[in-house]
Every structure is written in structure tokens, then in C-alpha cells.
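Undergrad: What shape does this take:
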Amino acid sequence: MDRDNPLGLSPTDRATAKAAYDDAVVIDCSNVGIVDPWLDRPIQEQFFDKMIQGGVTVSNVTVPHSSSGAVNAVKELRAHRTWIATAADKAILCLTVDDIRRAKREGRAGIIFGPQGTDLIEDVVEMVGFVHSLGVRIMQLTYNTRNYIGDGCLEPGNAGLSLFGRDVIRAMNEYGIVVDLSHCGDRTTAEAIEASANPSIFSHANARAVYDHPRNRTDDQIRAIAEKGGVICLTPYSTFVRERTGSAAPLDALAAHLDHVVNLVGVEHVGLATDINENNETRRIWHRHEHPDLVGDARHHNYPVGFDGDLRKYGVFSELLVKLGYTSDQIGAILGGNLVRVFETAWGKR
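TA: All right, here's what the predicted structure looks like:
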């Protein structure tokens, strides 16, 4: 395989893919950033540099990442706001759709705060407005286990949405925080989609009909989220693409999920998300560079060859979409246009 052209596209098709990519607002709808006090500033800024070099307009970053309650969450939100403010030449905190467009226009890294769970609000619904004021614009209702709101996808009881959870969703709709259901249990997912007046999203998940994994979503769930205007963001993270076979799933394996969902609900309800933990992937990329003999070893490869968990190579997804026969307009929608539509509904058109 040619690592620089993993899909074997012709020069004409590669040029078509690049043109569509360059025109698009590109949104990676799930990404774990790299903000740690012990890191040197250049390493912290590497995340922004990778986004800019890779043409990724916006990342939905797991902020806060901590699951230890409101106080630590506020500290983390403050640290990330400082991280962005002190690199204003490279980054912008996206609080509005205009901020997303500005990030594209100015070639800066747009950051959305999108925690994977609701530990940051504890059991206080009024905290929804407070975390919105600190920059949260997407919030996952549960992680894998049970919380005050409902059940995660690994809870065997599969309980539904709590009364508190319904109050939280109403508050999220009121303030303009997108409801994210990526890790929710099946019953909580169904009830949350119904309860939300605004479109919901799966920020990073694949189709369970293609690969039966508890983190993937059923056809009924995908249809339900699409019927209310939402989006499922498919991920190349191998664990959710196919069963492990000794190496990472190739790019073509992701295509099976993409075509299944498009055939099910249409192009307008599909997005993309890498689910990269940047701290871990930075180490893996360095390790593979220093030890090329390990390339392809399942222990060191969570992403397909050609992307390799490196945001600088995000454009390969545009090449995959060209190979699959999608038009430039459809590619732009999948890369980020569909999510912009959801954000306009939830946040307002500004």
C-alpha cells in the first residue's frame, strides 16, 4: 500500500477531493485535546498546529475531561480557555456559528467544548446555564455507565431517562447546548431523542447493523435522530469499525458504515469524528516514527493506514468520499456542513 495514497486514487480524483476539502468547513466531532500543566507550551500548541496543517476547521474537544465533579470541571474549563486565549493567533473558542465561519476564514483552529458526560453539573439543573456561560456547547448525557440522567451503553439494566434528565435536556435546549447521545444506553437514547426539542447528535459512533458493538447505534436510533434533524458522526477508530484482526481496520471498512447510514437516512444526517485522544496518539505517532517496524502492529495502531490518528492527514476522508462516488456538495455536507446546520438550530444562526 502507498501510504501517501492509501486509496490508490488517480491524480484527477485526488485533485477533486482536495478541492472539495479546501472548500468545506471541516468538523471533527470528537477529539480529546492535550492540555496538561506539565507540558511545554510548544507541545500544547501542537494540537492547534496539527488542526491547521490538516485543514480541520473545528474540533469538538472533550472539555472538561475530568469526571470528578463541578469544581474540577470549572478548573479544567478555565485552563482550556486560557490555553486558547494565549494562542489567539492559532485558535478560537467557538461559541457561535459565526465563530466557526471565522475559524475557517482566518485559518485558525476552532475549538468547541463538549464534555463526554454530565458529571460537571452534578445533580443541579441550574449548572447547565453556568457551564454554557463557560463555553460548553455540546454535552453528552452519559458516558458508559449510569448517572443522574440515565444509563450508559454498558449498563445491563438499560434504564431510561430520569426526571432530572428531562429537566437537563429542557435546559440544554433553552441555553443552546447540543444533546450528544454517543455513549447512552438504548432506552435512554430513544427517550432523549424524543424529549429534545432540538436535533441531537451521536458525536462519535458507527452502525450496529454493520458491526455489533454496544457503542454503535441501531438503525432505529439512527432513523430517530435523523427524523428530528440530527447527525451521526462516524468514526475510523478501529474498535467501533470491525472486530480486531491483528491490525487496524482499513479506510474501506469505514465505508461500509458510511454507505449503510447514507442508504438508511441520507447524506444530510452524516458527519465524521476521529475520537482521537491526542495525548496518546502523539506518543503513538512518535513511537511509530522511531520504530517503523511496528507499523501495522495492533498494539500501536488504532486508526487506518493513511490516516494513522494524525489530524494532519484528515484530508484522506475526502479522498475516501470521492472514491465512494459522493459529489463535492455531499462531501462538504459530511465533512461539516450537516453539523453546522444542527448548531444553527441549537445555538442560533449567529
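Undergrad: C-alpha only now, for contacts and for neighbours.
TA: Will do.
Undergrad: Return the residues in contact with residue 188.
TA: Residues in contact with residue 188, defined by Cα atoms under 8 Å, 6 or more residues apart in numbering, are 150, 151, 152, 158, 159, 160, 161.
Undergrad: same question, residue 49
TA: Contacts of residue 49 by Cα under 8 Å, 6+ apart are 90, 109.
Undergrad: May I ask you to confirm that it belongs to a helix?
TA: Yes: checked against DSSP: H, G, I helix; E, B strand; the rest coil, residue 49 lies within a helix.
Undergrad: just the strands in this structure please.
TA: Applying DSSP state E to the chain gives strands spanning 27-32, 58-61, 91-93, 109-113, 138-140, 178-180, 200-202, 231-234, 270-272, 276-277.
Undergrad: Does anything pack onto the first one? Which helices or strands?
TA: What it means is strand 27-32. Secondary-structure packing of strand 27-32 (3 or more Cα pairs under 8 Å, 6 or more residues apart in numbering; DSSP states H and E): strand 58-61, strand 270-272, strand 276-277, helix 278-290.
Undergrad: thinking again about what came up before, please flag which of the contacts of residue 188 sit within helices.
TA: With helices taken from DSSP state H, there is no overlap with these.
Undergrad: To compare against the first, here's the next sequence to fold:
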Amino acid sequence: MPPHSADDVAGLIASWRERIAADERLRPAVSVDDVEAAGCAGDVAVAFDLEDSGPLDGQLDRVRHFYDLGVRTMLPSYNNRNMVGGGCLDEVDDGLTTYGRALIREMNAVGMVADGSHCGARTGLDMCEVSEQPMIYSHSCMRSVWDHPRNITDEQAKECAATGGVIGITGVGIFLGPNDATVDALVRHIDYAVELVGPEHVGVSTDYPFDHEDFNAMLEQSPELFPDCYTRWGPINFMPPEGLLSVEDALLARGYPNDAVAAILGGNFRRVAGLVWQ
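TA: Purely as a prediction, here's the structure:
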């Protein structure tokens, strides 16, 4: 799928800001204080994430432009190689390009979190090497638990943790197991990641698309857009956001301390935002 242009992204952000303003349950978030204020009021804080650096079109000054529009995290590549680096579905990943390394440094300078989800393994490792701030895998599962190209290796997880970052286990069925979008499957990945890098470097990110029926219809109508590892099980199952309540119960039942559960269910990502966002 071709990336959106910079103007497309600006238009999408403007549209979403209108939707947020029209819903009293939602609040725009450009700082950690905004997130905490929303939480105290029982509202949902909304920050923007750009899942591909394509809209930058090679112009590093656009990092600041998108940051000013509210984008707080960005993925250098989405599944396939671009001018920044490799994607997780590429057969060969040569890592970050010279421009890609400059992009990570610019994101550090601006205060935008670098996110290795959807990137190739070598590109993700290079991101950890270059970044002077914590980087994250915002929505990725563990390849040692379920061998899928969208999942990350133990080495990737360890290097991410070494930056002070967080791996967000995601509730997408095909990444958790054989289209297994259950709490038990998600907790298996959490357990493995916690054993590998510690609870301070693990989070949860459901990656739940509220238009999932449209997404599954697109997969059925255009299977060439994704490889067999996405399409072989038919419609993709997703764990809904309310499943997080059951995740909390499951972690407590397994003996996780209250503070570790709080960290996994948001505290660790809040820490990274506090360190990186400006």
C-alpha cells in the first residue's frame, strides 16, 4: 500500500481533531500532563502515531512539522523496505540507511518516539544502536512464542530494553498464535517477555481496529496486499480493548505484583513518553 502524502496526513489529523473535539470522552494529548489529566477525569487521551515515514518524503524538517501536529511516535518503515530501512516482510533487511540514521537522530532531537514495530529485525537493531532515547516496539509479539515475521526476536527485545524502551504485546490473533486473540495467548507472550527483559520493559497495545470488518473485507478482496502468513486463517481476530480488564486479572492471578501489573498496563509507556516527549 503506498504511503500517504504529507498533506494527506495533515488532513487526517485535522479530521481526527474534529472528532475528538466532538466527543466529550476524548482529549487530545501532546504531553504526559495531558494524558494524566485525561485519566484523572475518566477520559481517554489521544495522541497520534505515524506508521511509516513515507510522508516525510526524505525531508527531515517534516519530523518537527508532524510533531507540532500532535504525532508522538513514528515507525520508520511499514512491512517493506523504504528509503529509511527494511521491513519485517522483506526477505533481506540491510538495516537503516544513512538517511534512516539521520531520521532517528532527528526524532530524538524533536521528542518523537522511534517505534520498531513493522520494521525488519536488522533495522530495529540499528534503531536501538542509533537512538539516544528509549525506543519501543509499540505493538509486537514475541517470535520465540509464535513464529511470525511481524513478531520480534529475543535479540530485538533485549536491545530495545537496553535503550530503556518497552515492548507492547499486541492482541492481534495471527501474531499471538494461530489467529488466537485470547487473553491466555496474550499473557503467554507477556510472561515470556517479562522473563526475558523484566516487567519494566513490557507493555500491552491491543492494536484493535474499530473498522476491523472493513480491514478483513479488504484482505478477502485483495489478498495480494499481504502474504500468506496474514491471510491463511481467513478473517483476522482481534482482542477488543475491554479485554485489558481480563489481562489485569490474569496477571494478578499469576502472582504478578500490583506495581508490575500497573507498569505493564500503561506505566512503562508513560515512563518512555515522559523521557522522550518535549
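Undergrad: tm score of chain vs chain?
TA: The TM-score (TM-score structural alignment, normalised by the length of the second structure) is 0.89; 262 aligned residues with a Cα RMSD of 2.0 Å.
Undergrad: now, which of the contacts of residue 188 of the first structure sits nearest residue 19 of the first structure?
TA: residue 152 (39.9 Å; Cα to Cα).
Undergrad: Relative to residue 78 of the second structure, how far out is the aligned residue in the second structure for that closest one?
TA: Applying TM-score structural alignment, one finds that residue 152 of the first structure aligns to residue 87 in the second structure. Distance from residue 87 of the second structure to residue 78 of the second structure, counting by Cα to Cα, to the nearest Å: 6 Å.
Undergrad: can you check residue 19 of the second structure too?
TA: For residue 19 of the second structure, the distance to residue 78 of the second structure - Cα to Cα - is 26 Å.
Undergrad: now the helices for the stretch 101-250 of the first structure?
TA: Per DSSP state H, counting those that start in this stretch, the stretch 101-250 of the first structure carries helices over the ranges 127-133, 163-175, 186-195, 219-227.
Undergrad: Give me whichever of these is most buried.
TA: The highest mean neighbour count among the helices of the stretch 101-250 of the first structure, using mean count of other Cα atoms under 10 Å, belongs to helix 186-195: a mean of 21.
Undergrad: these two touch, right, residue 119 of the first structure and residue 65?
TA: No: at 9.9 Å, residue 119 of the first structure does not count as touching residue 65 under the criterion of Cα atoms under 8 Å.
Undergrad: Over in the second structure, see which of the contacts of residue 188 of the first structure survive.
TA: Compared against the second structure with both residues aligned by TM-score structural alignment, their matches' Cα atoms under 8 Å, those retain 150, 151, 152, 158, 159, 160, 161.
Undergrad: What's the separation between the second one and residue 116 of the first structure?
TA: Separation of residue 151 of the first structure from residue 116 of the first structure (Cα to Cα) stands at 13 Å.
Undergrad: which neighbours do these two share?
TA: Counting by Cα under 8 Å, 6+ apart, the residues touching both residue 151 of the first structure and residue 116 are residue 142.
Undergrad: the more surrounded of residue 87 and residue 78 of the second structure?
TA: Neighbour count, other Cα atoms under 10 Å: between residue 87 of the second structure and residue 78, residue 87 has more, with 29 against 24.
Undergrad: check contacts around that one.
TA: 77, 78, 79, 80, 81, 93, 118, 119, 120, 121, 123.
Undergrad: What's the local residue count around whatever residue of the second structure lines up with residue 200 of the first structure?
TA: Aligned against the second structure by TM-score structural alignment, residue 200 of the first structure finds its counterpart in residue 135. Neighbour count for residue 135 of the second structure, taken as other Cα under 10 Å: 29.
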